[in-house]
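J.: Take this sequence and fold it.
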Amino acid sequence: MIEELYNLHKAELERFARSIAGNEKTAEDLLQETFLRAMTHWATLQRLADHSRRAWLFKVMRNLHLDLLRRDRHVVGLPEGHEPGSEVDYVSGLAAEELLQSLPAPLRELVRKRFLYGMNSRQIADSLGVPHATVRTRLHTAMRLLRKQVDQ
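T.: Next comes the predicted model:
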């Protein structure tokens, strides 16, 4: 039963979560999400030996953490004391739009879909009818061009 699995591995999974998460809240979220995944995959877990269940839990937690890191890699924080809706937002928006306009139209559209609409490369690829690897390559090219513009 999932409760037995939880009681058996909770302490060591909590320690692992704290060691990789960097803060208590994220560690708690990782632990909860790991056991939610265990509940949804219970049929698979029942067929595994005890040591394999333990390994599965740790691998799921690690993968969840990596997913968080990948997602947060693109999040840009606001400066300290920043008020949303201020003139800085307007100027930043104009600067961002100006940077986007420096890209060729196809790359500009990819960047908008990825960062403004939150689509992943597979969703973008499906909407354009191209391989998702092509989308990732083009996004990489677009980001390199934008960095070059910013550096100038």
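J.: make it CA atoms for all contacts and neighbour counts henceforth
T.: Fine.
J.: Please tell me how far the longest helix along the chain is from the chain's geometric centre.
T.: The single longest helix within the chain, with elements called by DSSP state H, is helix 50-72. Helix 50-72 has its average C-alpha position 14 Å from the chain's average C-alpha position, going by C-alpha atoms, centre = their mean, to the nearest Å.
J.: just checking, what packs against it?
T.: Other helices and strands packing on helix 50-72, by 3 or more C-alpha pairs under 8 Å, 6 or more residues apart in numbering; DSSP states H and E, are helix 2-21, helix 24-40.
J.: Could you identify which of those helices is most buried?
T.: Neighbour counts (mean count of other C-alpha atoms under 10 Å) averaged over each of the helices and strands packed on helix 50-72 peak at helix 24-40, with a mean of 17.
J.: what sits up against that helix?
T.: With contacts defined as C-alpha atoms under 8 Å, 6 or more residues apart in numbering, helix 24-40 is touched by 2, 6, 13-14, 17-18, 20-21, 45, 57, 60-61, 64-65.
J.: can we see that at 7 Å?
T.: Ile2, Leu13, Glu14, Ala17, Arg18, Ala21, Leu57, Val60, Met61, Leu64 (C-alpha atoms under 7 Å, 6 or more residues apart in numbering).
J.: Whatever helix or strand Ala125 lives in: which residues count as buried?
T.: For Ala125, the host element (DSSP states H and E) is helix 121-128. When burial is assessed from 16 or more other C-alpha atoms under 10 Å, helix 121-128 yields the following buried residues: Ser121, Arg122, Ile124, Ala125.
J.: this one as well, want them side by side:
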Amino acid sequence: MLEPDDETILRDFVPLIRCMMDRKDIPQRKLAALTGISKTRLGLLLHSDPTKRSPMTVDELQIILHALGTDIVAAYVRIKASGTIPQPLIERHDVLFTMICDAFVDMPEGLIVLLEELEGIDGSEVRPEWAVPVRRAVVRKLLDEVSAKLARRARLAESDDFRI
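T.: Just a heads-up that it's a prediction; the model follows:
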């Protein structure tokens, strides 16, 4: 029998789906009603024993994730993060995953439009190794914005004009 490697683990959406069902208090019967997938089929797809699971189609995965309030991109990011971030932190910062996914899913379109407007630069100029500096810049900008918001709140709390 094959041992699961990192790629296999990353492709296994079932633990995430089961966790989301528990967190949102959605039992299998309710998920069946929300998705239109029979309870029997869901039982085969979401079996706790991976060796007893039926293969899930991409359409089924998307329907299940949609019923749980997420999509395949956000689910993949959560699975990837779960390898290094403890589950309680992932749950605590759930909105962060949604925000990052929403921001980055549309980013290629915006960058392509920008590159087309710049004369002399095309897609061949872009390098995969730019991902790390771009990620650092986004994290730094987000940190700066959050810090500024916290500073404004602190100033308001200390001011004499602040009344509840």
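J.: Superposed, how do the two chains score by TM?
T.: TM-score of the superposed chains, computed with TM-score structural alignment, normalised by the length of structure 1, equals 0.30; 77 aligned residues with a C-alpha RMSD of 5.1 Å.
J.: coming back round to it: export the helices and strands packed on helix 50-72 of structure 1 as a markdown table, with columns for distance to Asp89 of structure 1.
T.: Shown next, in a markdown table, are the helices and strands packed on helix 50-72 of structure 1 (distance: least, C-alpha to C-alpha, whole Å):
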| stretch | distance to Asp89 of structure 1 |
| --- | --- |
| helix 2-21 | 31 |
| helix 24-40 | 29 |
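J.: so which of the ones you listed gets nearest Arg147 of structure 1?
T.: Of all these, it is helix 2-21 that lies closest to Arg147 of structure 1, at 29.4 Å by C-alpha to C-alpha.
J.: roughly how far out does the closest one sit from the chain middle?
T.: 22 Å.
J.: what's the angle between that helix and helix 24-40?
T.: Here helix 2-21 of structure 1 runs at an angle of 140 degrees relative to helix 24-40 (axes from the mean of the first three to the mean of the last three C-alpha atoms, to 10 degrees).
J.: helices or strands next to helix 2-21 of structure 1 in the packing?
T.: Helix 2-21 of structure 1 sits against helix 24-40, with contacts defined as 3 or more C-alpha pairs under 7 Å, 6 or more residues apart in numbering; DSSP states H and E.
J.: thinking again about what came up before, and the helices and strands packed on helix 50-72 of structure 1: which comes nearest Val150 of structure 1?
T.: helix 2-21 (31.9 Å).
J.: any idea which element Glu145 of structure 2 lies in?
T.: Here Glu145 of structure 2 is assigned to helix 131-158, by DSSP H and E.
J.: Now do the buried residues in that helix.
T.: Buried, per 16+ other C-alpha under 10 Å, within helix 131-158 of structure 2: nothing.
J.: Check the spacing between Leu61 of structure 2 and Glu91 of structure 2 real quick.
T.: 21 Å (C-alpha to C-alpha, to the nearest Å).
J.: Which of these two has more residues huddled nearby?
T.: Leu61 (17 against 14; other C-alpha atoms under 10 Å).
J.: so Thr98 of structure 2 makes contact with Ala74?
T.: Yes: with contact defined as C-alpha atoms under 7 Å, Thr98 of structure 2 reaches Ala74; the gap is 6.3 Å.
J.: which residue is nearest the middle of structure 1?
T.: Arg71 (1.8 Å; C-alpha atoms, centre = their mean).
J.: Check the gap between that residue and Leu64 of structure 1 for me.
T.: From Arg71 of structure 1 to Leu64 of structure 1 the distance is 11 Å (C-alpha to C-alpha).
J.: What of Leu107 of structure 1?
T.: From Leu107 of structure 1 to Leu64 of structure 1 the distance is 30 Å (C-alpha to C-alpha).
J.: Could you do Gln32 of structure 1 as well?
T.: For Gln32 of structure 1, the distance to Leu64 of structure 1 (C-alpha to C-alpha) stands at 11 Å.
J.: repeat for Glu109 of structure 1
T.: Counting by C-alpha to C-alpha, the gap from Glu109 of structure 1 to Leu64 of structure 1 is 30 Å.
J.: now do His9 of structure 1
T.: 17 Å.
J.: same question, Arg108 of structure 1
T.: The gap separating Arg108 of structure 1 from Leu64 of structure 1 is 31 Å, by C-alpha to C-alpha.
J.: Equivalent analysis for Met143 of structure 1, please.
T.: When distance is defined by C-alpha to C-alpha, Met143 of structure 1 is 26 Å away from Leu64 of structure 1.
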